[in-house]
Structure formats: C-alpha cells, structure tokens
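Chemist: take this sequence and fold it.
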Amino acid sequence: MEYRQLVATYDRLDATASTIEKTEILATAFEDAGELLPELTQLARGRLFAPWEPDDLGVSSSLTARAIANATGVAHDRVEAWYRETGDLGDAAALAVENRSQATLFSGTLDVATVYETLRGLADYEGAGSQDRRIDDIAGLLADADPDEARYVVRTVVGAMRLGVGEGTIRDAVAAAFLDDSEEAVSAVERAYEVTNDFRTVSETARTRGLDGLASLGVELFRPVKAMLARKAESVADALDSTERPLLEYKYDGMRAKIHVRDGEVRVFTRRLEDVTAQFPDIVAAVEAELDAENAIVEAEVVGYDPETGGPIPFQELSKRIKRTSDIEELAAEYPVTVRVFDLLYRGDGSLLDSPLVERLARLDDLLDADGETLERATHLQPESLEDAEAFYGDALEAGQEGIIVKNLDAAYQPGSRVGYMLKVKPTMEPLDLAVVQAKWSEGRKSEWLGRLRLACWDAEREELREIGRIFSGLTDDELRELTAKLEPLVRSVEGRTAKLRPEVVIEVEYEEIQSSTTYDSGYALRFPRFGGFREDLAPEDADRLERVERLYEEQ
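Modeler: Model (predicted):
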C-alpha cells in the first residue's frame, strides 16, 4: 500500500469536524487495508506503539527540523522560521519539500510498511551516533516524500497528527468495518481493547474472527490492562446507599500499579501502562520475597513514606521515582515505599476479571506473606453501619490519606470504565488533574524558565482537550526549573515568549472556585488556580473530564 493512499485518508479526516464522518472514513480505510490493518489502526492516530510498549523515539522537534533541512537542502533556520510561523512542524516540512534545493538521484515511492517500520526503528538506536542515525532515517523518508506525505511523516514523528481521532473513533470504525455499528459490536471492540490495549490485535481479530474472536481475547501476563476507575460519591452515606455489599478501603495518595509475575519474573506497570520495573527494584524484591505466586497480576497502590517518621509522603514526592533513569538505588532509599495490595486479576493460568471481588480477595490473601514487610493488604473494613463507615473515613483522613474507596464485593472487574462498581469519597473541594497545553517564558531573572501555564480538561465526547484556565503565579524557583525541564522538549511552536506544547504533562491543580467563562473553550474558568504537583501516572486523556468540571460547577 502506497503511503500516499494513507495520506489521502488523513486529508479527508482533516477536512471534516464530524465524528460520524471520521468514523466512516476510517472504516472504509480499514476494510481496504488487508494485511496492513494492524499498522493502519496505529497510524490513524499517529501512534507507532501500543500504550504499554516503550515509545520514546528519541527525536525532538529540533532534531526533526535538522532532518527536514538535510533532506531538502533548505536552511535549518528557515525550517525553524516556518515552524514558528505555522505552529506545525509538519506544515514546515511540507513547505521545505515544496522549496527543496536538492533532489535525490534515485527517489522512490513511499509505502506504508516502510514508513511504519522505519519510524518504529528510531526507538531502537542507542549509544554514540544514535541521534545522527535517527536524523538520517527521517531524512531518508522525506527525500522520497511529496509535500503532503512529508507533512504527515513529520507529524507522526512529533506525535501531533491534529486529526481529531481518538480511541473511541478507532473503536467505532473497527466495529463498523468488520462487524456492524450496533451497541453490541461497539461494546465487544471496547472490551477487547480494554483487556489488550492494542488495536493491532483487536482490529485483526475482528476482521478474521468476528465477535467470537473478540470475546476470546483476555488478559495476558506482561500486557497490562486498564485500571477500573471509580466514580465520586457525594458522601459516605451516598456511597453505601449505592452499593449492595460494601467493602471500604483507604484511598491512598500514591501510584496505582499493576504488578505482573510470569514464571517468577516481575514487572511493574503504572496506570498509564508504562513499565516502571527498573525504577522500583524494591517492589520487585518485595514481590519475589512476599508473594507466593509464579504467575499472577496483583493490583496495588504504591505509597511513599518518610524513612525517618514512617508517615506517608505526597504523591508529588514519590513521582520523582517514576521517570528516573539514573541513581535509582539512591532515590529508592530517599523515598522508600510500601505496597498496599487490593485486587488480584490473574492467578495461575487464568483471568479473574469475571470473578466477584470477594473471591478475588480470598485468593489474594492466600498469596500474601502474613509477615511481609512491604506487601500488605490495603486497610479495609466491611461496615456494619453508617457510623462504622464514617468513622473509617475519618480514620483515613487522619492517617493522611485521600479518603476511601467503596467497592461491591459481588462485582466483577471492569477495566477502564467508571461503571459504578467502585465509588470514592473524598473532601468536597478536591483538586483537578489538568493537562498543560501552553506556557510562557517569564521575564527578568526568571526569563529562562517556562511558567504561566495554560490548562485543559479532557472532553470525552469530542476526544480533545478543552482549556479551562491559567496559573499565573505562585510557583517556586525549583518548580519553575522542573516545569521548564519537562515542557521545553514538548514545544510545538513559539510566538513571542509564548510556547504551544505537545500536551503530555498533567499536573494537579488546586483552586478556589469554578466560574462560567467565555474566555476558554471549555466554557469554564478556575478562580485562583494553584500548582499542586506533577501527575506522572496520568496521560492527557486521563485528565479530569469536562463533565466532572460541569458537575463540580453545579454543586458549588
């Protein structure tokens, strides 16, 4: 399949704002894809890897601009100027190809498989000369590209397709292409994706084996499933009234983790499905010593504590370990953890997702070492009365935890959905988790630091971020330094001192009030927002949803 055929699909997607039309366009493309279907389901969103695979290509916008310059003979400064003017490095690449001063002696025709494999291969380069090899590979693709092809090659590299295609659109298109557009078909595709997190597998299974094949897809060790999400209850009484057979657990301020054990080997995955095994050797050692299982998936909250006082530390402190690639042992000693285990999703050779919670917990208890020092069951209670439950909630807050989780002991595990099987009870004015979409270089002595953050919540219906406010002040020098280090590699375009960002950083935001506003496209604004810390465990689509902002606004 020639790459220009995929680019034509991209252009049709770009030309419509209608989600229905986007779904129809993709369904047609998937039907015609043949053996390239797995690759197309990834490339439709500009993704080269499943969410749980290592996906760092090691290519910044600056390196990509150098590749554009090398491929076209256009000066690097001119490429950068076009990038600043258009706000889109893909558009800058198209302009460079249109104005190229050099042509390859033997130019070829790009095909989808070559583009896909070449770009995935960028992540494999290591050591001396790896950056030059990445630049050469991108330049090689661009040398054979026409302007429109160059635009989308570069957008794929920098992770900014701008097509308005999210997981829901891919899900619906797979159902329409190979099943039908019924609610049953869409639900089958969604369930298969939630347990595999890989549209390559889901789409190929739907194409070749239909509904029965999708139903057969299940949990696999070392392939993480999405976490089951909780809805917020207004009070302890409301949570109990909504739960037939309640179990209460502390809601810890930590990192939610799936711990996989396969033939004795341990891997640790975050809520974002990232593999952080290397960052937490202490968890690996604890699981090997305190969990009696050769094959299992345990869900837990990893909670950091102060080694001097033994008290819990905020997630923002613990999060320093999540992305660390050096001095890991030293950081583990500085921020030690306990692992509060609360579910068992797989044991032996089979999934437990469809088993009731009471059974999963009984089997979990059988695996835990009663004398273990690191792995412990989450603090829990089966309340006999509302008074018991409210006292337990008070104990959780007194212990420095976020609140409580109320679960139904008869419920199965539903990955990825706020289905009402779990409810959380927290203090009413809880913070929001928001994506950073824009920042501005400060002035004076802080001129080299990015601040003045523009924030956005997630609109699940439109599958895009919607702006909701800005943080103008209140950041310490250390926070500004850390923000700048995280945000500068994500800069898409610059106008004056304002930088538009690839929205990968999610932060916790405290505020005084939510107001109706026409300033931001969400329709709301935060009054006196304050930086509460980084949420390393969340992706932009995990940011708080617009519907939650609307509800909080109504409940003020």
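
Chemist: could you use CA atoms for every contact and neighbour count after this?
Modeler: OK.

Chemist: can you pull the contacts of the residue of the chain positioned farthest from its centre?
Modeler: Largest separation from the mean C-alpha position in the chain: residue 105, at 42.5 Å (CA atoms, centre = their mean). Contact analysis of residue 105 by CA atoms under 8 Å, 6 or more residues apart in numbering lists nothing.

Chemist: what does residue 449 give?
Modeler: Applying CA under 8 Å, 6+ apart, one finds that residue 449 lies in contact with 441, 442, 480, 481, 483, 484.

Chemist: narrow those to those in helices?
Modeler: Cross-referencing those against helices under DSSP state H gives 480, 481, 483, 484.

Chemist: list only buried entries from those.
Modeler: Buried members of the ones in helices among the contacts of residue 449, counted by 16 or more other CA atoms under 10 Å: 480, 481, 483, 484.

Chemist: can I get these in a markdown table including distance to residue 206?
Modeler: Rendered in a markdown table, the data for those read as follows (distance: CA to CA, whole Å):
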| residue | distance to residue 206 |
| --- | --- |
| 480 | 48 |
| 481 | 48 |
| 483 | 43 |
| 484 | 44 |
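
Chemist: from the chain's centre, how far out does the longest helix along the chain sit?
Modeler: Counting residues, the longest helix found in the chain (DSSP H) is helix 199-216. Here helix 199-216 is found 24 Å from its chain centre; the criterion is CA atoms, centre = their mean, to the nearest Å.

Chemist: how many neighbours does residue 341 have?
Modeler: By other CA atoms under 10 Å, the residues close to residue 341 number 25.

Chemist: Three-state assignment for the residue farthest from the centre of the chain, please.
Modeler: Following DSSP: H, G, I helix; E, B strand; the rest coil, we place residue 105 in the coil state.

Chemist: here is the second sequence; please produce its structure so I can put it next to the first one:
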Amino acid sequence: MYTFAQLYATLDETTRTSVKIEALTRYFERSEPADAAWAIFFLIGRRVRQAVPLPTLRAWAVEAAGIPDWLFGECYDAVGDFAETVTLLLPEPDEWTVDVDRSVLPFEGPQPLHRWVEEVLLPLRDQDETMQRAIVQAVWATLGGTERFVWNKLITGAFRVGVSQQLVVRALARVSGVDSSTIAHRLMGEWTPAETFYRTLLARDTTDADVSRPYPFCLAHPLDADPETLGPIDEWQAEWKWDGIRSQLIRRAGRTFLWSRGEELITDRFPEIAAIGALLPDGVVIDGEVLPWKDGAVLPFAQLQRRIGRKNLTKAILDDAPAALLAYDLLELNGIDVRNQPLERRRAELERLIATCVPGNQALLISPVVVAADWDDLAAQWATSRERNVEGLMLKRRSSPYRVGRVRGDWWKWKVAPYTIDAVLIYAQRGSGKRASLYTDYTFAVWDGDRLTPFAKAYSGLTDEEIRQVDAFVRRNTLEKFGPVRTVTPELVFELAFEGIQRSNRHKSGIAVRFPRILRWRRDKRPTDANTLEQVRAMLPEES
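Modeler: The predicted model follows:
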C-alpha cells in the first residue's frame, strides 16, 4: 500500500510524461503481480462499487476527528475534495486518541495493496453498519499520510490521477517487452485483478485473447487546417461523423457481444443489434456507431439516452426509439485480425459481409461514403451537416491501417462549428483537486422574459489568469450561499459553445446541451446583451 501511495504522489506531482512513465515502469518492475494487477485496475479508471455512502463516512470522520459537523462542512468547502478533507482532519496514527478496535482488521503492520483491497475494501460492503464503522475507523487509525488519502479515494470510488491508460500501457510494454497494441488489447473488456491476470497480461504468447474482448479503438484528430492540405481527394474516404455511441460488434464462438468505447458491455441495451449479430459468421469484429435510427434516418441523440437510462426495455421504448449500428470498419474476419490491411480493402470486405449475411436489415447498416468530385464539392456537402443531424465529416486515408489510439495523420474529424450563445454567470462553486481553493465551476443563464433562467454548466475554457479574476469577482459579489454553491451578482457575460441541443424535462430551461464549454469572456457585453431562451429554442432541430 505504501508503494502504491508513493506512486500516486509521484504521478500527481508532475506533468511530464517521461517522469510518469518512468515512475510507472519502476513500480511494475518492483511490485508483486497481485499488487500490480490492482494498481492497473485503478490507474486506468476502473473502480469497485462504493461500500459506504459519503454521508455515513462523513459522520464517522466527524466522530473520529472530534469536531462538529459544521466544521467538517467548512473544511470540505475550502478543500473541495472529500477524501482529502477526511485525510487532513484525522490525526496521524501515532497521535490517535479515539478508542478503536484494530483487531477487526485481518492483519497487522504494513501490507501490500492487494490485501487491503481484497481483504478489507471488497468485503466491507457485506458487513452491517456497526462493523463497517469499526473497520473504517481502524483503517484510519492504522494508515497515515498519503496511504490514508489513497484509501479514502478508493473507498469513495473517487480515485483519479493524472495518468492515461495509454501511459500505463507504454510502461507495461517497456517492462514486458510485449508490444503496446497487444497490452492495450488485453486490457479491454472484463477481467479480474489478480496475479494470474497480470502474468497473462505480460505474457509473450499472444494467443490468449478472450472470446468477447474488443480491440482498442482507432481515434481521429481534429482537422486543424484546410482539407486541401491533405493532398489529392482520391486518397481519402469521407464519411459522415455520427453522434452516437462508438461501439464494436463481436461474433465469436457462437456468441455476440456489443462493447462501447467506454469498455461497457451494452449487448442487452440493444437487442435488435444483438439479434442481427447472431446472423454473422464466427470470427467477425465490426467497428461502428450505435445510433437511434428509424425509417432510414438518424434521430436526435436524446432518443438513444432513453434506451441507456432504463433497466427494463419495454416494447414501447423499442418501438419509439429503435437503434442501429452503422458500420464503418472491419477489424476481424474469419477469426483473423485484419487491422493492418488498408482501409479500402477492409471496407470492401465489410460491404460484402453485410450484403451477404444480413441483407436488407435495419439494425446493421453500412455508414455511407460521401462521394465528392473535389474538396470544394466535399466542403459544400460538409456545410449540410446540421441538416442531416451529424457533426461533420470523417476523413480517412484509404491506404491506412486500423491503428491503436489517436495517431496523427490517417484519420481526421472535420467537425462543423459548434453552437454558440452569450450567457450570464449566476452561480459558482469551487473546483476539485488543485483548483479546490478557486471558484472554477460555473452555472450560466439566459433571459426568459425579464428573468435569468439557468441554462448550462461549464468549467473549462478560461486561462489561469481569467480564473483568478472570476474567482475574485465571485468572492466580492456573493449574494447567497447554498452549501458549496454561491449565487453571484449577474454581471459577467461569457460566450459558451456546445455540440448538441435537445429538449429536456429535467432542466429549468427545458433544454439540455452536450459538451458545453466557455469560448471567451465577453467583457464588451452587458448582461442585457445575453441571449434569450427563445433564441436558444430556435436552435433546436425540427425533429425534437
């Protein structure tokens, strides 16, 4: 546990990629396999189910620290991170005065990470509240400093550190000598952190892939220049950029699996796609986009969210919001990895496969190629993206292999300009982590008659200096406090950007937007210059 905590501290203290990879490499070289497996699990963003609710943990921390609850609240407000607040308030183990029963722990003294997880954290959810309290306070009285902080992160399900899965993969490839694409493949899908898994992960024999496991996704870079700079148009394949769930449809060993890019198995969410997948031959993996699709056209993304958010899919939902997988790449055929073949060959095989195995179906379709005589012709079609309910175009080099991750040069996303509005800052609260002492999370409003109605939340887009200036404004102009939220004088105007817009009964404005962020601080505008709710509603697609 100590070694893992030190790794966390090192990763959290640096922004240099080389330092992070070196720290990860040292850790994996020196750690026992069971510890390394759990470290990978947490570092790449996976988590165990939270065993104890935060309000309960708060009550136990208040009791152990011997402070009133209001003081915990003030400290939490200042720190901005629950796990860090608890860590700072509790005394170190050698200063512990509250009576605790350390015998409830299954061991004494320093222990490796996997024992803390497997023998304390995981069994915790099956205990009654009395025993949970005894165990949690015993852990707090045993662990100190960074170890306690990491434990608090794990128990609250809030473990995050500044390292990507790609960096973990690169470190593991360095340790094992196995190429990074194989390591990335083995980390996809479902697996249990254990010594056996870690040894398999680093094994040089690469024939051990699980029948359900997807391939790492190939990702595109935003196009940051005129498309004509890419060269002759006949070297490129253009497709619409769909707004759905990037997924892989897998048919192996007589079974069908649908995996999202977020590594979630979503087969049961889309039974119509699973049924079509069952008609494919074994040894096939298709990359595509799950979309709400009806009568030959894509529906607003909100229709797909109706499917995702339900435990039980009724016939009415399936009828109102049918889904389809628009396929645009073939990764495996007849059980053979074809990712290194050129795109144009993979595309031809994909078209033949769908036409032969599932002709005329409405749940597995080919994403159409956008044919253009030249770049000007393609630009004219790109300009119609909003009308088609797509985000723009994808440009893919016809000779390109299917790579792992975001590799510059072969795949580009040519997105249309986002929606933009001017809105007024009305609420603010502190951020988390390194921004816990600054007001960086903002709520913006637009005019509904003579009232400002909350419209969107955003926290990215300002420079560090602008954040400090807004923070100072919030502190000087707070009107009311609601827990961590501050109501501020409605004076500051910002230009917001967002990718999608839809109706929503869950928002006061009646509208929800996708991926809102701050474009710029409009110091040249007054609050009365902000957009109206009526103007925002005019942006809604007709299908909404």
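
Chemist: just give the TM-score of the two.
Modeler: Superposed pair, TM-score by TM-score structural alignment, normalised by the length of the second structure: 0.67. Supporting alignment: 462 aligned residues with a CA RMSD of 5.1 Å.

Chemist: relative to residue 363 of the first structure, which of the buried ones among the ones in helices among the contacts of residue 449 of the first structure is nearest.
Modeler: Distance ranking of these against residue 363 of the first structure, using CA to CA, places residue 483 first at 43.3 Å.

Chemist: just to check, that closest one is in contact with residue 451?
Modeler: Yes. Look at residue 483 of the first structure against residue 451 with CA atoms under 8 Å: they come within range, at 7.5 Å.

Chemist: who are the neighbours in contact with residue 143 of the first structure?
Modeler: 71, 72, 103, 104, 107.

Chemist: same thing but 10 Å
Modeler: 67-68, 70-72, 97, 100, 102-110, 137, 150 (CA atoms under 10 Å, 6 or more residues apart in numbering).

Chemist: also residue 54 of the second structure?
Modeler: Residue 54 of the second structure sits next to 60, 82, 83, 155, 156 when contact means CA under 10 Å, 6+ apart.

Chemist: now the counterpart of the last one in the first structure, nearest residue through space, not along the chain?
Modeler: Meaning residue 156 of the second structure. Alignment note: residue 156 of the second structure maps to residue 158 in the first structure; criterion TM-score structural alignment. With CA to CA, 6 or more residues apart in numbering as the criterion, residue 158 of the first structure has its nearest non-adjacent residue at 6.6 Å, and that residue is residue 61.

Chemist: quick one: the alignment partner in the second structure of the one you found from residue 157 of the second structure, how far?
Modeler: Alignment note (TM-score structural alignment): residue 61 of the first structure maps to residue 54 of the second structure. From residue 54 of the second structure over to residue 157 of the second structure the distance is 10 Å, taken as CA to CA, to the nearest Å.

Chemist: which neighbours do those two have in common?
Modeler: Joint contacts of residue 54 of the second structure and residue 157 (CA under 10 Å, 6+ apart) are residue 83.

Chemist: if we can go back for a sec, closest one of the contacts of residue 449 of the first structure to residue 222 of the first structure?
Modeler: residue 483 (31.9 Å).

Chemist: list the contacts of the closest one.
Modeler: Contacts for residue 483 of the first structure (CA under 10 Å, 6+ apart) come out as 439, 449, 450, 451, 453, 475, 477, 505, 534.

Chemist: any idea which residue is closest to the centre of the second structure?
Modeler: Central residue of the second structure (CA atoms, centre = their mean): residue 262, at 6.7 Å.

Chemist: aligned to that residue, what sits in the first structure?
Modeler: Using TM-score structural alignment, residue 262 of the second structure sits opposite residue 272 in the first structure.

Chemist: a strand runs through its match, doesn't it?
Modeler: No. Using three-state DSSP, the assignment for residue 272 of the first structure is coil, not a strand.

Chemist: how close does it get to residue 265 of the first structure?
Modeler: Residue 272 of the first structure sits 21 Å away from residue 265 of the first structure, going by CA to CA.

Chemist: do the same with residue 33 of the first structure
Modeler: Residue 33 of the first structure is 38 Å from residue 265 of the first structure, by CA to CA.

Chemist: do residue 336 of the first structure as well
Modeler: 22 Å.

Chemist: what of residue 450 of the first structure?
Modeler: Residue 450 of the first structure is 42 Å from residue 265 of the first structure, by CA to CA.

Chemist: with neighbour numbers in mind, choose between residue 336 and residue 265 of the first structure.
Modeler: residue 336 (22 against 13).

Chemist: list the contacts for that one?
Modeler: With CA under 10 Å, 6+ apart, residue 336 of the first structure has these contacts: 280, 282-283, 302-307, 310, 313, 318, 321, 330, 374.

Chemist: weed out the non-buried ones from the contacts of residue 483 of the first structure.
Modeler: Listed as buried from the contacts of residue 483 of the first structure are 439, 449, 450, 451, 453, 475, 505, 534; burial here means 16+ other CA under 10 Å.

Chemist: TSV for those residues, including secondary structure and distance to residue 422 of the first structure?
Modeler: What follows is those, written out as TSV (DSSP: H, G, I helix; E, B strand; the rest coil; distance: CA to CA, whole Å):
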residue	secondary structure	distance to residue 422 of the first structure
439	strand	36
449	coil	41
450	strand	39
451	strand	37
453	strand	33
475	coil	35
505	coil	27
534	strand	25
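
Chemist: with those in mind, which one is nearest to residue 11 of the first structure?
Modeler: Of all these, residue 11 of the first structure sits closest to residue 505, with 28.3 Å by CA to CA.

Chemist: just to revisit the earlier point, in helices, which of the contacts of residue 336 of the first structure appear?
Modeler: Short answer: the contacts of residue 336 of the first structure in helices (DSSP H) are 282, 283, 318, 330.
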